[in-house]
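A structural model of the following input is requested.
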Amino acid sequence: DHIEEDTLLVFRSTIYPGTTNIVCDRLEDAGHEVGEDVYVTFAPERIAQHKAFEEVVGLPQLIGAPDDESYERTADVFETFLEADCLRLNPTEAELGKLFTNMYRYLTFAAANEFYLIADSFATHHDVNIHKILDKTGQDYPRFDVPDPGANVGGPCLTKDGWFLVDNIPYNELVSTAYQINEGMPAQIIGRMADKAPEPEKVTVLGMTFKGNSDDTRNSVSFKMEKQLRMKGYGQPVEIEPNVEGFDDWDDVAGSDWVVLMTPHDEFADFETVREHVDNEDCLYCDIWGLWEEAKHESDNGYFFGYELADERAAAEEVAR
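This next block holds a predicted model:
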């Protein structure tokens, strides 16, 4: 009812493949001629959070168009600010391309987390550290570009987009397994920490947003961590989130028995500051991101006690003296 003659309708949000064509059919049923009196395209956002102003100008723009005129009119809009190219596809190709982009990232993160879990299965008896493996194996080598594993791979886009792709295909194991791996990291972490330091009286979770230096909590795996800690009987964890109001204060961290780094915010990068807030050398820390350089290559595959670093620091100071 709101579409007038000479209207250009551009979809930007991620949508189910085939949606643009369905809209075109509905417009035709309503008496419009797509490409003649109304124009429709799917031109998805391709930006990363916190990089919108840079990437909306600098990245090529996909335009899924059912006809030449719809493409030209959409390209005319983007070319008023775009410094890159407009790339034409048909609508369903563009819808799939957007989903493929997001799922490729999610699958890559799942591969990194699976590598982490495999390494962790050897860590107890063979002194294995995932970051040493990834850093040394990928150094100056062109065919092993693996991201760091992460405790919190989620968010509003990556978590859901795979289900758009596998809804109607029989061979959906890759996407569904990636979801199970990434969403299953809290259970893996809790199990490992319970083996090393059973029955914590106080647990702190660092970071409740779904990515570092963000204030967006949507689909953050941190909330799954919080829920599983309570279900295991460890009580309500202390939740530190510097980018969102309403969470706990640093004063609440004191005396923690476990500290789990879920989201690698810049505010958490200085381990010494975190350790001072915790004020418990027997605390067990988990950082599978490798954010804390003090322990990245020296930890037990991301797990270490506070006294271990304190002993190393004292030894280093003695050597310096």
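
C-alpha from now on. contacts and neighbour counts both.
Will do.

mind checking the SS state of the residue most central in space within the chain?
Residue closest to the mean C-alpha point of the chain, counted by C-alpha atoms, centre = their mean, is residue 153 at 3.7 Å. Recorded secondary structure, residue 153: coil (DSSP: H, G, I helix; E, B strand; the rest coil).

try residue 259
strand.

And residue 139, how far from residue 285?
Counting by C-alpha to C-alpha, to the nearest Å, the separation of residue 139 from residue 285 is 27 Å.

neighbour-wise, which of those two wins?
For residue 139 versus residue 285, neighbours defined as other C-alpha atoms under 10 Å are more numerous around residue 285 (23 against 11).

circling back: could you tell me how far the closest residue to the residue nearest to the centre of the chain other than its chain neighbours is located from residue 159?
Leaving aside its sequence neighbours, residue 153 sits nearest to residue 182 (C-alpha to C-alpha, 6 or more residues apart in numbering; 5.9 Å). Distance, residue 182 to residue 159, using C-alpha to C-alpha: 9 Å.

if you go through this protein in chain order, where are the strands?
7-11, 38-42, 61-64, 86-89, 203-206, 238-240, 258-261, 284-286, 303-305 (DSSP state E).

Would you reformat these as JSON lines and include distance to residue 73?
Output for the strands of the chain, formatted as JSON lines (distance: least, C-alpha to C-alpha, whole Å):
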{"stretch": "strand 7-11", "distance to residue 73": "8"}
{"stretch": "strand 38-42", "distance to residue 73": "8"}
{"stretch": "strand 61-64", "distance to residue 73": "11"}
{"stretch": "strand 86-89", "distance to residue 73": "12"}
{"stretch": "strand 203-206", "distance to residue 73": "47"}
{"stretch": "strand 238-240", "distance to residue 73": "48"}
{"stretch": "strand 258-261", "distance to residue 73": "48"}
{"stretch": "strand 284-286", "distance to residue 73": "52"}
{"stretch": "strand 303-305", "distance to residue 73": "55"}
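
next up, for comparison:
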Amino acid sequence: MTKSLNIAVIGLGFIGLPLSLSYARKGANVVGIDVSEPLIRDINQGISHHLEYFEGKSLADILKDQLAAGRFKATTSYEEAASQVNNYIITVGIPVKNGDPEMRYLTAACESLVGVLKKGDTVILRSTVIPGSTEDLVKPLLEKSGLKAGEDFYLAYASERIAEGRAFEEFINMPLAMGGINEESAKRAHEVLTFVTEAEVTISDIKVVETSKVIENVQRDVNIAMVQQFARFAEKAGIDTFELIRVANTHKRVNLLTPGPGVGGYCLPNALYYLLPKAKEIGVNLDLLETARQINDSVPRILVNMVGEKLSEAGKTLAGSKVAVLGLAMKDFSNDDRISPPHHLVQLLEEAGAHVAAYDPAVPARYPYKVDSLGDAVSGADALIYVTVQEEFLEIDWDEVLGKMNQNPVLVDGKNRIPRSISEKAVLIRI
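A predicted model of the protein is given here:
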């Protein structure tokens, strides 16, 4: 017997759209809500640039299937959604500007939901937030409807733990943590969440779950900052950084991540800033975590300095040189370039006077420094910085690339992907 659930997902970004389709695939009737009319138009036409795949199908193909089956549609209208659903999952982003989380998108979503909230509805927040936000911000906003949380409607928080590129798989198989404002809220949210999630579900206090989600991201930020410092040590000591990490990770209790051009995306760079407001409020010092964030933010400048030094040794200057940047996405095999270190890298290169040609076939956004082919990027370049892996980059003919670059080129390998033999023909830096 096919299960049935009527649900709206608020926010149709990198999390909300695959989550919506995960519910639709399981037989739910799903309405996706977003404020962007162009995005809604594209989605309802089956258009998506997400690089998500599941069971041999792309997200765009899954989207078309669910639209055709009538199990999913997208809208900007909360009223339209409310006439069809009695469950809501909020997945809107909390951007960080100058170190301060901007809660206005979450606030706006709640204020829109207030006008349509009905008795018996269940609302689950799945955005990464400042600990305490569910009870201190969302609950009072929704209670402006005149309905009481935990009695007239049900409110819960569940952490979102998926990695882009594995969303469908992880929505099903990633262990989930959640909490409700009371027992009935937790019970109803658990029923909604386990419609898709088949993995273990841990139920705890809401603030514990909210804080756990932030700490899960911060620990990765700290781990990466640590290996960035190991990488600087290895460079000066004449040690291969990636081999160093590989050997260290043979220890069963060691799990070092790999260094790269910095830490990007919506989750890891923002995580500390979701924690800091509460830490300051209760008078707790987070110096170690702040230092880790500063280390990761400094990596693009370190790469620029490396390139400048090696060009100088070759009798060139960074100012006036052409630098090819391979990859603009925030991580490998992604089209998400939000808060992406390569953009910061490009900015620093241009400030130093370099002419930058960046190429990323997966990122649909246009930028003045973005070119349309690998050939355009490397032709006449004095240096190349490889910062993000995409499928096309796996087949690069590096001898052909060198043939298109200027004499005595400098190559910076941030992904351990350029053959070591290239060092016989060019200056190769492996970070």
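
And the residue nearest to the centre of the first structure, what's its match in the second structure?
Aligned by TM-score structural alignment, residue 153 of the first structure pairs with residue 263 of the second structure.

Quick check: its match touching residue 340?
Yes - with contacts counted by C-alpha atoms under 8 Å, residue 263 of the second structure reaches residue 340, the gap being 7.4 Å.

what are the ranges of the helices in the stretch 51-200 of the first structure?
Ranges of helices within the stretch 51-200 of the first structure are 52-58, 68-78, 91-126, 130-138, 158-166, 173-183, 185-196, based on DSSP state H, counting those that start in this stretch.

Actually, the stretch 1-150 of the second structure.
Using DSSP H, counting those that start in this stretch, helices in the stretch 1-150 of the second structure cover 16-25, 37-44, 59-69, 78-82, 104-114, 133, 139-142.

Now tabulate those helices in JSON lines and tack on mean neighbour count and distance to residue 89 of the second structure.
Shown next, in JSON lines, are those (neighbours: other C-alpha atoms under 10 Å; distance: least, C-alpha to C-alpha, whole Å):
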{"stretch": "helix 16-25", "mean neighbour count": "25", "distance to residue 89 of the second structure": "9"}
{"stretch": "helix 37-44", "mean neighbour count": "15", "distance to residue 89 of the second structure": "17"}
{"stretch": "helix 59-69", "mean neighbour count": "19", "distance to residue 89 of the second structure": "19"}
{"stretch": "helix 78-82", "mean neighbour count": "19", "distance to residue 89 of the second structure": "12"}
{"stretch": "helix 104-114", "mean neighbour count": "18", "distance to residue 89 of the second structure": "11"}
{"stretch": "helix 133", "mean neighbour count": "18", "distance to residue 89 of the second structure": "15"}
{"stretch": "helix 139-142", "mean neighbour count": "19", "distance to residue 89 of the second structure": "14"}
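
and these as TSV, adding distance to residue 284 of the second structure?
Formatted as TSV, the helices of the stretch 1-150 of the second structure follow (distance: least, C-alpha to C-alpha, whole Å):
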stretch	distance to residue 284 of the second structure
helix 16-25	33
helix 37-44	41
helix 59-69	43
helix 78-82	40
helix 104-114	26
helix 133	18
helix 139-142	26
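
if we compare those helices, which one ends up closest to residue 208 of the second structure?
Of all those, helix 133 sits nearest to residue 208 of the second structure, with 11.8 Å by C-alpha to C-alpha.

Which residue range of the first structure does the closest one align onto?
By TM-score structural alignment, helix 133 of the second structure lines up with residues 19 in the first structure.

how close does that stretch sit to the second structure?
Superposed on the second structure, stretch 19 of the first structure shows a mean distance to its aligned partners of 1.0 Å (mean C-alpha distance after the TM-score superposition for the first structure).

re earlier: pull the contacting residues for the match of residue 153 of the first structure.
Residues counted as contacts of residue 263 of the second structure (C-alpha atoms under 8 Å, 6 or more residues apart in numbering) are 221, 224, 269, 296-297, 330, 340-341.

redo that, cut-off 10 Å
With contact set as C-alpha atoms under 10 Å, 6 or more residues apart in numbering, residue 263 of the second structure has these partners: 220-221, 224-225, 269, 293, 295-297, 299-300, 330-331, 339-342.

I figured residue 56 of the first structure hits residue 80, correct?
No - using C-alpha atoms under 10 Å as the test, residue 56 of the first structure is too far from residue 80 to be in contact (11.9 Å).

quick one: which of these two has more around it?
Using other C-alpha under 10 Å as the criterion, residue 56 of the first structure and residue 80 rank with residue 56 on top: 19 against 9.

Counterpart of that one over in the second structure?
In the second structure, residue 56 of the first structure lands on residue 171 (TM-score structural alignment).

so how far is residue 20 of the second structure from that match?
In terms of C-alpha to C-alpha, residue 171 of the second structure sits 11 Å off from residue 20 of the second structure.

go on, residue 361 of the second structure?
26 Å.

can you check residue 107 of the second structure too?
21 Å.

Next: residue 304 of the second structure.
Distance from residue 304 of the second structure to residue 20 of the second structure, by C-alpha to C-alpha: 41 Å.

and if you look at residue 396 of the second structure?
Counting by C-alpha to C-alpha, the gap from residue 396 of the second structure to residue 20 of the second structure is 36 Å.

so what's the aligned partner of residue 359 of the second structure in the first structure up against?
Counting by TM-score structural alignment, residue 359 of the second structure corresponds to residue 240 in the first structure. Shown in contact with residue 240 of the first structure (C-alpha under 10 Å, 6+ apart): 204-208, 246-250, 252-253, 261, 268.
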